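In: quick one: sequence and predicted model below, then my questions.
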Amino acid sequence: MFYIDQTTPSFINARDEHYTNVRYVIKKKLLGKRFTEAHPKGLDKRIDEVTGIHSTVAAFLNDETNLKDLLIGTPDVLNQFKKRFISKKAIASIKALIRYDAFIDKSADKTFGFYNGYHLAENLGMQTCIYCNRLYTHTIITENREFIARPTFDHWFPQSSYPLLALSFYNLVPSCNVCNSSIKGASPLALKDIFHPYLRHPDTDKLLSFKFSYTLEDHLAAKSKIISGNEFTNNSIKAMKLKELYSGHLDEIRELIYLKKAYSASYINSLNSILKLTLSTDEIYRLAFGVFLDDEHLSKRPLSKLKKDVLAELGIIP
């Protein structure tokens, strides 16, 4: 589980492009010819007005402040929208205007005017699952713009229960299929109790704090364990089934223990001279163990946090 850095230019661009494109589609579907703004990508794109929209839904989405809060409001803001509309007619209108199925359609020009889930995933650039860090979540788009692969998007607030939030930027968490479908699914979770990658709680006892470790009789019988720093983290680990997921990665721990025997400190320190290259400390350990040292880079490779924590406990890295 990693918090996503929301200060980078790429992240801000991803958020703003999502807002610009999805806002345009919703307004065009609401107002038709009465909405005269140019397409955000400069395209001559026809998007038909949806008729019969519930008046309260139309009034809410036509208010620019409401629409912006809905599309790029923080998780705390979205939490306030969960029960905004409950009547069957209002919900039917929302589902006609806010269509996640169209957003993830590979034929991006069908509804969203050459912007879809692949573009959002590409803009976010998450390389491993933000929840488990076990699997790659690369976005693959060919030079001819053929959509091949991308992470799934977990609706932290399930779209089945809260269709109004189906296209909210901070409710679309890039994740692997296992965490999205098999672990979290449509389970409702409380923001105050469980980790959200876009929300750092102000209370220190509700900040994510954990490390991987192991139990050991001999290196062939090593088992993983996770040490939690507080109850909030412990609840998050339980909700995301991290202990169960990482029980399948015992071989990686056993290999690191074996490498401890094979790689002495002097060997690590002499890698530069052996290879006749000038390498940074981070590059040396990445070469030897396939692990990043800096926390900010851990999400770039699967199992990076597991490996770093175990290597630190073994005394191989500082």
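Out: Alright, I've got the coordinates.

In: please count neighbours and contacts with C-alpha atoms only from this point.
Out: Noted.

In: burial of residue 65, as a residue count?
Out: The number of residues packed around residue 65, counting by other Cα atoms under 10 Å, is 10.

In: do the same with residue 244
Out: When neighbours are counted by other Cα under 10 Å, residue 244 registers 13.

In: tell me how far it lies from residue 228.
Out: To residue 228, residue 244 is 15 Å away according to Cα to Cα, to the nearest Å.

In: what do you get for residue 159?
Out: Per Cα to Cα, residue 159 is found 30 Å from residue 228.

In: ditto for residue 195
Out: 13 Å.

In: who's more crowded, those two?
Out: residue 195 (27 against 17).

In: surely residue 260 is in a helix?
Out: Yes: counting by DSSP: H, G, I helix; E, B strand; the rest coil, residue 260 is part of a helix.

In: quick one: it and residue 312 touch, right?
Out: No: using Cα atoms under 8 Å, residue 260 is not in contact with residue 312, being 10.7 Å away.

In: sec struct for residue 173, please.
Out: Assigned by three-state DSSP, the conformation of residue 173 is strand.

In: check contacts around it.
Out: Residue 173 makes contact with 130, 153-156, 197 under the criterion Cα atoms under 8 Å, 6 or more residues apart in numbering.

In: so the nearest residue to residue 120 once chain neighbours are set aside, which of the three states?
Out: What sits nearest to residue 120 in space, not counting adjacent residues and going by Cα to Cα, 6 or more residues apart in numbering, is residue 14, at 6.3 Å. Classification of residue 14 using three-state DSSP returns helix.

In: okay, one more to line up with it:
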Amino acid sequence: MIYIDFDKNILDKYHKIIRCWFLRKFAGGKTHKNGYHCGNDKCEICSKSIHKVNNIPEAAVDFFKNNIDTLIIGNPSQLIKLYKEYVKLGIDDSGDIICDFFVKTGYTNWFQDEFAKDFLSDLNINTCIYCNRNYTLDILYSHTRAELDHWFPKDKFPILALSLHNFIPSCHSCNHIKGNGDKTLKRILKNENLSKEEIQQWWENVLESMIHPHDKNENENFTFTYEYDKSLNSLSVKLNINPLSKKVSTTLEFNKILEIYNAHANFELKDLYDLRKKYSDTFLNIIENNFDGIMKKEEAYRIIFGIETNEKDYHKRPFSKFKFDIIEELKKGN
């Protein structure tokens, strides 16, 4: 998994868009002459006709309006705290009114249709945050290969469906693997009989068990390594993880990182291993010594291996962290 940090200008842009949408839905106003208007006549939200939502309990509307900025741009810890505060209100949502508003009306029918592609383009993240093996680049104007995964699942935390730090650019495969997390959680906890209440409780405390992509402190606290049999017919990917970093282990297991990379071992890993054995230290040492000043190490790795070596740039090319970790180990002569 790759650490991501949204650019402030991007956050400000979509904070404004989502904020205006919420407040116009709560206050109503088919035109800017009544209901809510941000004061900017060029606002693409406030200049449009938007119907007021009438079926949300008043207590819920007041809560969302009073906490609107945290709801939209709060960090992961703030979001889960806000959700727990909302639950304490005890608002009856037996008809799934609030879920429909946030998930169906807000995210699926509005943001996903009108702004998801622009949001992904503005983020300019080229590969899946979870696996870093698939590109997530645009193909056509109306479609994108990237998907926005909700790190806090929409079915469990519907009011976070439009929270920006809950949007994680991912490939279809990883988004499908994660799903709402129930099956994976049962596998990790080795308990197929977990109740819905137990699963929900685990998710409400998930930041104690897993690392969020916006959590810089522990995000890259592991390295890829490898092992092989004596015949060299079988190479497999391994992970070096700090034994004390249980959150890292759970996160990698949850996203099936080891299984994903072992599926590529006979391709990506074998090529690197063969390079080390065929060329001994010579080739790698030339790269390490910057081609006698011809180019920088980062440029050499990009041209020869097709990867980025700086952590902040891992997202730009597939397999960057994986290949960089393996190459660094190969250079040690292992």
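Out: Okay, I see it. On a predicted model such as this, the values are computed, not experimentally measured, just so you know.

In: hmm, back to that, and the residue nearest to residue 120 of the first structure, how many neighbours?
Out: Residue 14 of the first structure, neighbours per other Cα under 10 Å, totals 19.

In: where in the first structure does stretch 295-306 of the second structure fall?
Out: Aligning stretch 295-306 of the second structure against the first structure (TM-score structural alignment) gives residues 279-290.

In: report the buried residues of that stretch.
Out: 284-285, 289-290 (16 or more other Cα atoms under 10 Å).

In: same question for stretch 201-215 of the first structure.
Out: Under the neighbour-count criterion of 16+ other Cα under 10 Å, stretch 201-215 of the first structure has 206-210, 212-214 buried.

In: likewise for stretch 118-125 of the second structure?
Out: Buried, per 16+ other Cα under 10 Å, within stretch 118-125 of the second structure: 119-121, 123, 125.

In: for it, grab the matching residue range in the first structure.
Out: Aligned using TM-score structural alignment, stretch 118-125 of the second structure spans residues 119-126 in the first structure.

In: now the one helix or strand residue 79 of the first structure maps to, how far from the chain's geometric center?
Out: Residue 79 of the first structure belongs to helix 75-81 when elements are defined using DSSP states H and E. From the chain centre to the centre of helix 75-81 of the first structure is a distance of 18 Å (Cα atoms, centre = their mean, to the nearest Å).

In: contacts for the next helix or strand after it?
Out: Counting by DSSP H and E, the next helix or strand C-terminal to helix 75-81 of the first structure is helix 88-97. Contact partners of helix 88-97 of the first structure, identified using Cα under 8 Å, 6+ apart, comprise 26, 29-30, 50, 52-54, 56-57, 85, 163-164.

In: in PyMOL, select just the buried ones from these.
Out: To isolate the buried subset of the contacts of helix 88-97 of the first structure in PyMOL, counting by 16+ other Cα under 10 Å, use the following:
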select buried, resi 26+29+30+53+54+57+85+163+164
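
In: could the contacts of helix 88-97 of the first structure go into CSV alongside distance to residue 181 of the first structure?
Out: Shown next, in CSV, are those (distance: Cα to Cα, whole Å):
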residue, distance to residue 181 of the first structure
26, 27
29, 30
30, 32
50, 31
52, 34
53, 31
54, 32
56, 33
57, 30
85, 26
163, 18
164, 20
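
In: now the contacts of helix 88-97 of the first structure in a markdown table, please, with extra columns for secondary structure.
Out: Output for these, formatted as a markdown table (three-state DSSP):
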| residue | secondary structure |
| --- | --- |
| 26 | helix |
| 29 | helix |
| 30 | helix |
| 50 | coil |
| 52 | coil |
| 53 | coil |
| 54 | coil |
| 56 | helix |
| 57 | helix |
| 85 | coil |
| 163 | helix |
| 164 | helix |
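
In: any idea how many residues pack against the aligned residue in the first structure for residue 228 of the second structure?
Out: In the first structure, residue 228 of the second structure lines up with residue 216, judged by TM-score structural alignment. Per other Cα under 10 Å, the neighbour tally for residue 216 of the first structure reads 13.

In: just confirm residue 216 of the first structure contacts residue 224, I think it does.
Out: No: contact criterion Cα under 8 Å: residue 216 of the first structure and residue 224 do not qualify, at 9.1 Å.

In: quick one: the helices in the stretch 101-250 of the first structure, in order.
Out: Per DSSP state H, counting those that start in this stretch, the stretch 101-250 of the first structure carries helices over the ranges 117-124, 177, 231-239, 242-246, 250-262.

In: how about residue 323 of the second structure, what's its partner in the first structure?
Out: Under TM-score structural alignment, residue 323 of the second structure pairs with residue 307 in the first structure.

In: stretch 157-164 of the first structure maps to which residues in the second structure?
Out: So stretch 157-164 of the first structure sits over residues 152-159 in the second structure, by TM-score structural alignment.

In: which positions within the matching stretch qualify as buried?
Out: Quick answer for stretch 152-159 of the second structure (16+ other Cα under 10 Å): 152-154, 156-159.
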